[in-house]
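> Return a 3D structure for these sequence lines:
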Amino acid sequence: MNLTELVGITGELDKTHTRHRLLLFAGKHEWAPEGIMDQAFAGLQLDAMAQGRLPKEQAFIDQYVKKSRTRLTGYINAGYLLKAERECAVSVSCLDGVDKQADWFRQQRKSIAGSPKFSQQQQQERSVLAQEESAKAGYMQHFQQVDTRYWDGVIADLATKAAPGRPEAAMYQRLLAWLSLAFYSMSNRCIGANANDQGRYFVDLYKKADPANSEAWYFSAILSARGGQPKAALGDLEKAAELGFDDDRRMRQQPEFRQMDLSPVRLRPSSKRRS
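Predicted coordinates:
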């Protein structure tokens, strides 16, 4: 799943009585920040209260409402009405059937959604998401073609446009993250099928699209070892470790590395890995 798909699914669910919520954060394909995770887990607890699986704890409910109102005020004051409306939508979903304060958020959502500025921001977002979907459709046509020059141009262009401060930088950052995940999936599939030449092609693209991703370098190490290049494999593993790879058990159980001296690879504990 990616942002455009999740927004589309949420829009369809909004037309139903299905309890749901969408939490967005700026980042790659990785664990959400602590604040977002706290909000998600709070929602699960409130769901359990609504369903009678947990007793209602008014202090917990009031604390949730206080935090949500603080976020809402910040979004409104900053002029981020899309974020404000989504904050209300999440809190209505969390509090419905639990606490009457859901009605307050429902009224706030209605008021925000009736604002001309909200309509303008909503149209802008829809335009960006449509552009994003169109770009992904174009990329998909090239996945089965060996066209390194094409991908080099795409990745370089996206990296330039994703620079902070540039117009629509967030969209280009998401497209890079989407390519990273796509190249990860294709690399993983090729490595699992021992399609090593094709795997090298996708792994090299993976490293270009997401050079700070430790998994890309770990995959590269596997292919280097399969190709009889232990020195290159070791270098790739050291790079993966520098970027946060910390799964010592996985590395030592990897068949391609069992005959290698892995002592130069210094893994850092408690690193965050992502794919």
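
> C-alpha from now on. contacts and neighbour counts both.
Fine.

> Check the secondary structure at the residue sitting nearest the centre point of the chain for me.
Taking Cα atoms, centre = their mean, the centroid of the chain lies closest to residue 29, which sits 3.3 Å from it. Per DSSP: H, G, I helix; E, B strand; the rest coil, the local secondary structure of residue 29 is coil.

> Could you also give me the structure for this next sequence, so I can compare it with the first?
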Amino acid sequence: MKIFLYAISICFSTIVYAQEFRIHKGQVIDFVAMVNDSLKESYSIYLPKSFDEQKKWPVIYVFDPEKDGKKGVSAFSEGAEKFGYIVVGSNNIDDGSPQLNFRAFQRLSKEISTLFPIDESGVYVAGFSGAARLASSIAILSSKIKGVIACNAGFSSAYQPRKNTFSFVGIVGDTDFNFVELQNTVAFLKRRKFEAELFVFEGEHEWPPKFYLTKAIGSLELKRMTKGEKEKDETFAKTLYEEDYRNVQSLISKQQPTRAIEELDRMRTSYRFYFEVDSLKNKERSIRRTPILRKKISSERQALAEERLRRLDYIDIFSEDIDTIFMDNLGWWESEIKILDELIKGENKEKQKMGKRLKDLLYQLGTETAEGLDAGKYKEKVLYLQIFRTLADPKAYDAYLKIMVLSSRDQNFDMALYYTEELLKNGFKDKDKLYEEQGMSLLRIQPEFIELIRKYL
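So this is what the prediction gives:
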């Protein structure tokens, strides 16, 4: 039995719960405590303005890697309002343990299903970065999930899809280090007859613009109609079609022909059950025959092919270096990163993006590998990784500090002083941090350290 009542108001826009909190329709509510509050769990929620307890509603559970439910719900609120979805963002689920997060999701989804009339044919999960991997894992583990919106990451290595039980929409920035990963993920799913598609936006590793999140919801809603889970509405399909076609025209005007062709291909698949789509194939031929666009496509393909090869090499060599703690190879990495920097500064737009994606990938490899390693047990490995991080990102200030601590403990003051100066050269200004950092007391009394502080700060 549903445990909410409408408040007495002119617009009936507020819902009052038995536990005496209010949810205003059409507003993002950033904190709602779970009814069973023994675990101190909570969530953010958005109900569309048209919400009515007399009908069932699809729902999207959104996960943020920093447990910021409001951030995820706010990102999806525009699409939720347009297509009539409830959006729920957990304040407890992040990109950590899949098992713990899955149990937290079960508790959350059980409560939402108790409080609201949920349409079980429209239960979706979404997430950003590591939390996107979690969303995909939940879809694999739970037969109740009908679709995934994965922003800027694909699947966890521990959970790979075997059964075709959900639709997949990937969204990724064109300079995101996971760009190739999402392309590979969608291609993998399509080979296994999943309904899978990828939207690309102009940006880095960040929550996608609302336009693309809304587009993703619209795509899932169209799939519900196509599958017969919701009554077909050709007017609705036509509206989406026209919006997508305008997007294609915009991509062409921006000289992004590859993305335009990919969008046309997706449209042919999505709308073929509603009306004639042969004109889309003709549009694609027109793009491919335009000399300037054909040249652009060739440039994009060449850059992507090179990136795929470099990416595989980098991952293999990095893994070998970590296994053997091959310090001498840091010089090779430094030269490779300089090559990437030159690409980023160059005039070829596709090579710029490639350089940015690969350089960010290297930084991410170093950072993720270093996380969780015990510096006492794996001192040499941690030292290698922190030096590697400074090469990939000269402003990774925490990496310099870790190197200074590790080398100070070994009384290797030459290394500690070198990285102190590198830290300061690269713009570090927090003098208090230098004097508060644990493990550097012997370094701080060195005359050379004191002189560096005087020189730069």
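
> Map the residue nearest to the centre of structure 1 across to structure 2 for me.
In structure 2, the residue matched to residue 29 of structure 1 (TM-score structural alignment) is residue 205.

> One more: residue 70 of structure 1?
Checking TM-score structural alignment: residue 70 of structure 1 goes with residue 246.

> Report the separation between that match and residue 267 of structure 2.
Per Cα to Cα, to the nearest Å, residue 246 of structure 2 is found 12 Å from residue 267 of structure 2.

> got it, and residue 278 of structure 2?
Residue 278 of structure 2 is 11 Å from residue 267 of structure 2, by Cα to Cα.

> Comparing those two, which residue is more hemmed in?
Taking neighbours as other Cα atoms under 10 Å, residue 278 of structure 2 and residue 267 compare with residue 267 leading, 19 against 10.

> Hmm, the more buried one is touching residue 241, no?
Yes: using Cα atoms under 8 Å, residue 267 of structure 2 is in contact with residue 241, at 7.5 Å.

> for structure 2, which helix is longest?
helix 291-324 (DSSP state H).

> Give me the buried stretch members for that one, please.
Residues of helix 291-324 of structure 2 classed as buried by neighbour count (16 or more other Cα atoms under 10 Å): 293-294, 296-297, 300, 303-304, 307, 311, 314, 318, 321-322.

> ranges for the helices of structure 1?
3-13, 34-50, 58-78, 81-95, 101-113, 116-140, 148-161, 169-192, 196-209, 214-226, 230-242, 248-253.

> most tightly surrounded among those?
Most buried of those by mean neighbour count (mean count of other Cα atoms under 10 Å) is helix 214-226; its value is a mean of 24.

> and that helix, what does it pack onto?
Packing contacts for helix 214-226 of structure 1, counted by 3 or more Cα pairs under 8 Å, 6 or more residues apart in numbering; DSSP states H and E, involve helix 169-192, helix 196-209, helix 230-242.

> Could you provide the ones you listed in a markdown table, with additional columns for distance to residue 158 of structure 1?
A markdown table is the format used below for these (distance: least, Cα to Cα, whole Å):
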| stretch | distance to residue 158 of structure 1 |
| --- | --- |
| helix 169-192 | 6 |
| helix 196-209 | 9 |
| helix 230-242 | 23 |
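
> I'd like to know which of those helices lies nearest to residue 111 of structure 1.
With Cα to Cα as the measure, helix 169-192 is the member of these nearest residue 111 of structure 1 (27.3 Å).

> mean per-residue distance, the closest one to structure 2?
Compared with structure 2 after the fit, helix 169-192 of structure 1 shows a mean deviation of 2.2 Å (mean Cα distance after the TM-score superposition for structure 1).

> In terms of secondary structure, what does that helix contact?
Helices and strands touching helix 169-192 of structure 1, by 3+ Cα pairs under 8 Å, 6+ apart, are helix 116-140, helix 148-161, helix 196-209, helix 214-226.

> The third one versus helix 214-226: what angle between them?
For helix 196-209 of structure 1 against helix 214-226, the angle between stretch directions is 150 degrees (axes from the mean of the first three to the mean of the last three Cα atoms, to 10 degrees).

> corresponding residues in structure 1 for stretch 16-36 of structure 2?
Going by TM-score structural alignment: stretch 16-36 of structure 2 matches no residues.

> Of the helices of structure 1, which is nearest residue 21 of structure 1?
Evaluated over the helices of structure 1, closeness to residue 21 of structure 1 peaks at helix 81-95, with 5.3 Å, by Cα to Cα.
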